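> Predicted coordinates and the sequence they were generated for:
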Amino acid sequence: MSFYGEMYNSTHEDYEDFQDQESRYRYGHCDERTLMFLGETCWSIFNTSMSYVEVEDWCNLEVVVRSYNSLTECMETASALSSCYYPNRVVEQLFVRIHRKFFSSCNNEEDLADAPAGVVLLATLLPIVLIPFIVYIVVWKSSLKD
């Protein structure tokens, strides 16, 4: 776990009250200017981290998960230091910016190609044809018992 996570990570799964941010921090008025400044620092750290990753590996979760987790922890810390709840509008904007830059070309549609039309037709018609046959067998079996 990074330095940020050890000190301020309010969503760490080992804490039973990870959703109760108020138990750990005193929140007043959210200082968005400070949060934006600290968020830019988090952005810079993440940007540097991603510069060591080949572009073709940006969509590989196993390669980027550590950097992404560090970014999340950094933004949690920045939010806490700025007296802001996490997540918030500023954090959301930063993550949208990061996703546009690094992950917009990631596409999982190749993994889930559409099934051929014949398979879809068979999977649809087979139960429709089997239901009357099964009903007939049940009725026939019950008439034999009478």
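In hand now; what should we look at?
> rest of the way, CA atoms for contacts and neighbours
Will do.
> Please enumerate the helices of this protein.
Along the chain, counting by DSSP state H, helices occupy 3-8, 32-51, 61-81, 89-98, 117-145.
> out of the ones you listed, nearest to Asn108?
Checking those against Asn108 by CA to CA gives helix 61-81 as the closest, at 11.9 Å.
> Contact partners for His49?
For residue 49 the amino acid is Ser, not His. Shown in contact with Ser49 (CA atoms under 8 Å, 6 or more residues apart in numbering): Ser67.
> structure B:
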Amino acid sequence: WIKCRTFSQNTWILFLVLAQTFLIVCNESLMLEKLPRCGKSFEEMMKKVDSKKWCNLTEFIPYYDNFSLCTEQEASAARCFWPNRLAQGFITGIHKQFFSNCTSEKVHWEDPPDEILITLILIPVLLMVAMISLVVWCSKRSDILV
């Protein structure tokens, strides 16, 4: 009976220890205190890039990668998941600061002229009709295949 009781107490203690390690409490104030360091570092790196090239991802991708890793590490150090709403809010602020004038140019597709469109539709249709006719004709003339 003593062994069972000891086992049960040990099990309970083990459970509590494991529960504490799995219980992650995000320290949001610490994360919000540390994230601006990432923004400051990104801002310093972006000063090296001409502001006219801020919309060209290839010009600053290494800096943005460092910024992203920094925010992830700071969130992790504060025992917070990443991304989370606070980190996303901070990242969105950085995006507004640097990339608010970047717009994607949408290509407006137009149909080709009617003559070309009709030709592009009729060619495959006529080819299918020709192939079906050829198969039917060959199946009726099975004597030439033997």
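Here it is on my side, so go on. These numbers were taken from a predicted model, which means no experiment stands behind them.
> CSV for the helices of the first structure, including distance to Asn108 of the first structure?
CSV is the format used below for the helices of the first structure (distance: least, CA to CA, whole Å):
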stretch, distance to Asn108 of the first structure
helix 3-8, 30
helix 32-51, 21
helix 61-81, 12
helix 89-98, 18
helix 117-145, 21
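> just those helices: most buried one?
Here the criterion is mean neighbour count by mean count of other CA atoms under 10 Å, and of those the winner is helix 61-81, at a mean of 19.
> That helix - contacts with which helices or strands?
Here helix 61-81 of the first structure touches helix 3-8, helix 32-51, going by 3 or more CA pairs under 8 Å, 6 or more residues apart in numbering; DSSP states H and E.
> nearest residue to the residue nearest to the spatial centre of the second structure other than its sequence neighbours?
Taking CA atoms, centre = their mean, the centroid of the second structure lies closest to Pro83, which sits 12.0 Å from it. Leaving aside its sequence neighbours, Pro83 of the second structure sits nearest to Glu72 (CA to CA, 6 or more residues apart in numbering; 7.3 Å).
> what's the counterpart of that neighbour in the first structure?
Under the alignment (TM-score structural alignment), Glu72 of the second structure maps onto Glu76 of the first structure.
> Surely that match and Ser83 touch.
No: Glu76 of the first structure lies out of contact with Ser83 (CA atoms under 8 Å); the separation is 10.6 Å.
> corresponding residue for Phe7 of the second structure in the first structure?
In the first structure, Phe7 of the second structure lands on no residue (TM-score structural alignment).
> Please, which helix or strand holds Phe7 of the second structure?
Element membership for Phe7 of the second structure (DSSP states H and E) is helix 2-22.
> Show me what that helix is packed against.
So helix 2-22 of the second structure, by 3+ CA pairs under 8 Å, 6+ apart, packs with no helix or strand.
> for it, the distance to its chain's centre please.
42 Å (CA atoms, centre = their mean, to the nearest Å).
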